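Undergrad: Return a 3D structure for these sequence lines:
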Amino acid sequence: MAVAIRSMKVQSAQWLAIGLTPLTILLLLLHAEHYNIRLQIPAAHFILCAGISSLGAALALIVGLVAHRVRDVRILLLSLAFFAAAGFSVVHGLFTSDVLVKFPSPGRGWTHVVGFGLAATLLVASGFDLPDRMKGTLLRGRRTCYVCLFALIVAAIWVVLRLPDPRLGGDALAANYGSPYLRALAMWGIPAGTIGLLAVALHRNIQDYRLAQLPLQGAIVSGLLLLIVGQIGLAASPVWHLSWWLYHVLVFFGFVTILLGVVAQLGRGTTLADSFQALFAQGTMEKLERSYNDVIIALITSVEARDPYTQGHSARVSLLATLIGEEMRLSPERLRILHQAALLHDVGKIGVRDAILHKPDRLSDDEYSIIKDHPRKGEMVLRRIPALAPMLGGVRSHHERWDGRGYPDGLRGESIPLEGRIIAVADVFDALTSGRPYRPARSFDETTVEIRKGAGSAFDPRIAEAFERVLPVYQAQLQRSPHLASEAWTD
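TA: Down below sits the predicted model:
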């Protein structure tokens, strides 16, 4: 996960720059009014809104086609969100004064406020796992959903045409067509709600990106950051001033960024359907992950309840193995497999008699041969759970040796699964630093020397080196989690 963590840090820095740069510019313009000059160029506004509408329409069409094909209500809602943003942008740009219409239309400004508020609501809704009954209703009536949204856009046109009075400016509109409360709602309430909803969607996509790291997810996060800053600009900026123009530019590039994310995702060889379904797979994955974790915890608890001398052993081995995997730059998916395999590496001891597990003296040769069979038995137990299949190699091979003198299969060198090689180091380290009735616990320093001596014979040399590099981090983790600490640490 070291590569994944470094990659995530770089990506986070990029997101920080994407969000803070326009926000800083916006705040400077709002604070230094002499720089926030007025530029009333209706034609430029019309072109910019046309670009926003085109990009939004393209995204709505792409996602809508996917929604029709895969019949996924979450993708349907995402399509409706883009459709809302695009449709209201059409109205916003279409009635730009002195371009296609020759009269000011104060109601035009409300269309972007309402349009993006609706789009943000649909975007957040797409992230929820709706009840099955509601899903069925929406999917059966998906055409009705588009018709209703289109009707709202037509209604927005009607509102704009109802307010053509050339004497009314932006502020005058609220003053003449509503109470101060309505004015406050229009100027701050709806944009604030939109920003809040976009922030919820932003948080969810960041969490999903941390796990899957899909280009489309990363692009959506970047696009949402631009849209959030844009909404701040919309609420705080006087019409036609530079800060107001910045809002339109940010919305435009927010859509461009998301569209580029679609292209990047397709560049990975995935289909449109797979790309958008992957966006929402994380929620399902998390549910499955929780159910798998329940199974894992139950298995570990069963093992450790029968062998009191291994209390916390599986968790410590998993922690150390994962740190080693991070240092070796394993992918997030490979790290997940390593983490779970390390947790389950001793599950085969479920089949070992209590008399052997609890024996206070050294084991006889026959007893030791029974213990040596626990990797194979562990694989047999886990093989019955298809979801745990990726962990089988690590569980079966964690007692193999680099020189081929391990068990149960006598594998040598690179033929030993990587997870097994990593768990082997972590397992031996924790076993030696934990006391047994027949021997005291060794210190971390003594055990580190033993691991170093075993590099090239018992252990993969690269893994032994990675182990030494992460040992200080492991010690710090134990200090923060004293319930995991072995005797070598507590003593």
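
Undergrad: drop to CA atoms for contacts and neighbour counts, all remaining ones
TA: Noted.

Undergrad: distance of the closest residue to H374 other than its chain neighbours from R204?
TA: Spatially, and ignoring its direct neighbours in sequence, H374 is nearest to G348 (4.3 Å; C-alpha to C-alpha, 6 or more residues apart in numbering). Distance, G348 to R204, using C-alpha to C-alpha, to the nearest Å: 38 Å.

Undergrad: Neighbour count for those two, which is higher?
TA: G348 (24 against 17; other C-alpha atoms under 10 Å).

Undergrad: and I232, what helix or strand is that in?
TA: helix 215-236 (DSSP states H and E).

Undergrad: next structured bit after that helix?
TA: By DSSP H and E, the next helix or strand past helix 215-236 is helix 242-266.

Undergrad: buried stuff in that next one?
TA: 242-259, 261-262, 264-266 (16 or more other C-alpha atoms under 10 Å).

Undergrad: Does the very next helix or strand once past that helix pack against any helices or strands, and if so which?
TA: Downstream of helix 242-266, the first helix or strand assigned by DSSP H and E is helix 272-306. With contacts defined as 3 or more C-alpha pairs under 8 Å, 6 or more residues apart in numbering; DSSP states H and E, helix 272-306 has these neighbours: helix 42-70, helix 73-94, helix 190-212, helix 215-236, helix 242-266, helix 332-343.

Undergrad: which parts of helix 272-306 are buried?
TA: Quick answer for helix 272-306 (16+ other C-alpha under 10 Å): 272-273, 275-277, 279-280, 282, 292, 296, 299-301, 303-304, 306.

Undergrad: Likewise for stretch 44-64?
TA: 45-46, 48-64.

Undergrad: Also stretch 123-135?
TA: In terms of neighbour count (16+ other C-alpha under 10 Å), stretch 123-135 has its buried residues at L123, V124, A125, S126, G127, K135.

Undergrad: circling back: now for the buried residues of helix 272-306: which two are most distant?
TA: Farthest-apart pair in the buried residues of helix 272-306 is L272 and R306; separation 50.4 Å (C-alpha to C-alpha).

Undergrad: And this one, please, so the two structures can be compared:
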Amino acid sequence: MSEEARHARSGLPAGLEMLPLLARGAALLGLPLALTFALRARQDWNPTFASPTFHFYVVSALALLSLATALMAAWVSVAARDVRLSLLTVGFLGIGAIMAVHGLATPGFLVEHGYHGTTAASAYFAHLVGAWMLGLSALGLPPRASAWLRSRLWLLLALAVALFGAYAALALGAPDLFQRLPVAGQPGSDVFTWTMLAVDVALLTLAAGRAAISHVLSRAAMPAAIGAAALFLLASQVTLQVTQPWTLAWWLYHFYLVLGMGTVVRAVVSEYLGGKPLGQIFRELVYEDVLAQVRQGLDDSVLALAAAAEARDRYTYEHVTRVAELSVLIGQAMGLPRLRLRALAQGAMLHDVGKLYISDLVLQKPDKLTPEEFEQIKRHPALGYELLMRLKGFEREALVVRHHHEWFDGSGYPDGLRGEEIPLEARIVAVADMYDALTTDRPYRPAYSHEQAMAIIEKESGTHLDPACVEAFRRALGEGRVLAFPASARGKKRLTAS
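TA: Predicted coordinates for the structure are as follows:
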């Protein structure tokens, strides 16, 4: 094996892409908590500031931010029939409505001191509803429940509005009931509030992690904003749990909530002013289709190289786009994690980038290539590899580019690797590449049918192709996935396999 091949196979762990984002997440959570516990530990830094009026206006600002986000998300979720986004909408709506009650029940502002239970309970319930809805939107509902709800989203939102309205009426109209709840020093409050905190920590950590992965895949602003909001909500609830009312540290939980909701609103406004439609902004939060996330998040360098390929040869551009989509489907069938799928898609998009260095006379020759011309073609994996290794951050993609013409039996090029010596992503792309090449018209032959192409691929399994990747391709098609291809590829405008 050549030194270049050894270096390429080493690659970078997929998790490294997450490290900068994890560091920012740790700072977003760690700095607020450090400030909270520093103030709590030093009483001389933590004076009491009892201002019902200021409390009302701070909480009202938070409620308005949450409700504004909920209204925008509701419009998009119903129009798009998106269940996950509807769950997020309920979360924002719940935080806004319950915190509005929390503000209206501020003792000494509009009401008297009999509303302490309402105020305290509303603070905890707002965090609870926000955490559960963010967590459910990250996990998703069971398929049957999601399918049933998809056609009844207006009912879900109407029910949420009714429930939160009933909560407000009960909390403000019957405050004595809330005085007996296990919060604010009532019997059982420690067990109740600490249990609630533990559950919310798990849900918000899940939501923040899912948002981080979505952001890395799609490079969209909204998943990052939701992840930040989840972390601020977590910091807020911890602060609420460990501080005394009206102290400076206690005030911080309100500001952490405002920061969280403000981050989301800022992202929406920034993206909208940048020319992105409101529907697209919110749908970026809940991509269930990994392929859609990958398409959204392709690196600018990948797109630039793909554009260069398109300017040179329209067939090459369409070919690598289809190969990328097929490769992601195979990778999903093999259970690759989402971050690895993104590297796979980018490697597939770039697998023929070395052909930029090959003469047009050879690339577009309508007749069979001479042995000398075929030797020129065989240089493109190594040429593409050298190009990518000069670009920072494409080490894993370089694996695909260099080794997508290695054969499972070791008779491929450029390094003669065999079996599992060939990086998995390159073995996947080899299957997708062969299928697309067979089912596309070429100057020297018409396209094969899907059935003919699959028969050839089955024949090559174990010699040219990895049998596990071939089986995963068959499973991916067997799941009924619909692949939409550019109309210029005659004979394969649309393929539905069953």
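
Undergrad: Quantify their similarity with the TM-score.
TA: Comparison of the two superposed chains (TM-score structural alignment, normalised by the length of the first structure) gives a TM-score of 0.59, and 337 aligned residues with a C-alpha RMSD of 4.2 Å.

Undergrad: Skip the chain neighbours and tell me the closest residue to the aligned partner of L242 of the first structure in the second structure.
TA: Structural alignment (TM-score structural alignment) places L242 of the first structure against L248 in the second structure. Counting by C-alpha to C-alpha, 6+ apart, N46 is the residue found nearest to L248 of the second structure once chain neighbours are left out, at 5.2 Å.

Undergrad: Quick one: residues contacting that neighbour.
TA: Contacts for N46 of the second structure (C-alpha atoms under 8 Å, 6 or more residues apart in numbering) come out as L39, R40, T247, L248, A249.

Undergrad: quick one: what's aligned to it in the first structure?
TA: Counting by TM-score structural alignment, the partner of N46 of the second structure is N36.

Undergrad: in a helix, that's where its match is, yeah?
TA: No: with DSSP: H, G, I helix; E, B strand; the rest coil as the criterion, N36 of the first structure is coil rather than part of a helix.

Undergrad: how close does the residue most central in space within the second structure get to G15 of the second structure?
TA: In the second structure, the residue lying closest to the centroid (C-alpha atoms, centre = their mean) is S214, at 1.3 Å. S214 of the second structure sits 14 Å away from G15 of the second structure, going by C-alpha to C-alpha.

Undergrad: same deal with A79 of the second structure?
TA: Shown here: A79 of the second structure relative to G15 of the second structure, a distance of 36 Å by C-alpha to C-alpha.

Undergrad: got it, and L387 of the second structure?
TA: Counting by C-alpha to C-alpha, the gap from L387 of the second structure to G15 of the second structure is 24 Å.

Undergrad: Look at the two and report which has more neighbours.
TA: L387 (15 against 10).

Undergrad: so that one is in which element?
TA: helix 380-389.

Undergrad: next one: L483 of the second structure
TA: strand 482-484.

Undergrad: equivalent range in the first structure for that strand?
TA: The aligned range for strand 482-484 of the second structure is empty, by TM-score structural alignment.

Undergrad: what's the spacing between that strand and its chain's center?
TA: For strand 482-484 of the second structure, the separation from the chain centroid amounts to 22 Å (computed by C-alpha atoms, centre = their mean, to the nearest Å).

Undergrad: Give me the next element, helix or strand, following it.
TA: In N-to-C order, the element after strand 482-484 of the second structure by DSSP H and E is strand 494-496.

Undergrad: and whatever helix or strand L361 of the second structure lives in, which stretch of the first structure?
TA: Taking DSSP H and E as the definition, L361 of the second structure sits inside helix 360-363. Under TM-score structural alignment, helix 360-363 of the second structure corresponds to no residues of the first structure.

Undergrad: That helix packs against which elements?
TA: Partner elements for helix 360-363 of the second structure (3+ C-alpha pairs under 8 Å, 6+ apart): helix 371-377.

Undergrad: which parts of the helix it packs on are buried?
TA: Buried residues in helix 371-377 of the second structure, counted by 16+ other C-alpha under 10 Å: E373, Q376, I377.

Undergrad: residue contacts, the first one?
TA: When contacts are counted by C-alpha under 8 Å, 6+ apart, E373 of the second structure touches V362.

Undergrad: Just give me the match in the first structure for it.
TA: Per TM-score structural alignment, E373 of the second structure is not aligned with anything.

Undergrad: G347 of the second structure contacts E395, doesn't it?
TA: No: using C-alpha atoms under 8 Å, G347 of the second structure makes no contact with E395, being 9.6 Å away.

Undergrad: Looking at those two, which one has more neighbours?
TA: G347 (31 against 21).

Undergrad: wait, is that one part of a helix?
TA: Yes: per three-state DSSP, G347 of the second structure lies within a helix segment.

Undergrad: In contact with the counterpart of L48 of the first structure in the second structure, which residues?
TA: Alignment note: L48 of the first structure maps to V58 in the second structure; criterion TM-score structural alignment. The neighbourhood of V58 of the second structure, defined by C-alpha under 8 Å, 6+ apart, consists of H254, F255.

Undergrad: start to end distance for stretch 453-467 of the first structure?
TA: Start-to-end span of stretch 453-467 of the first structure (C-alpha to C-alpha) is 13 Å.

Undergrad: My error: substitute stretch 100-111 of the first structure in the last question.
TA: Per C-alpha to C-alpha, the first residue of stretch 100-111 of the first structure is 17 Å away from its last.

Undergrad: Identify each buried residue in it, please.
TA: Buried residues in stretch 100-111 of the first structure (16+ other C-alpha under 10 Å): F103, P104, S105, P106, G107, R108, G109, W110, T111.

Undergrad: Out of these, name the ones that lie in helices.
TA: In helices, defined here by DSSP state H, the members of those are R108, G109, W110, T111.

Undergrad: Which one of these is nearest to A172 of the first structure?
TA: G109 (12.1 Å).
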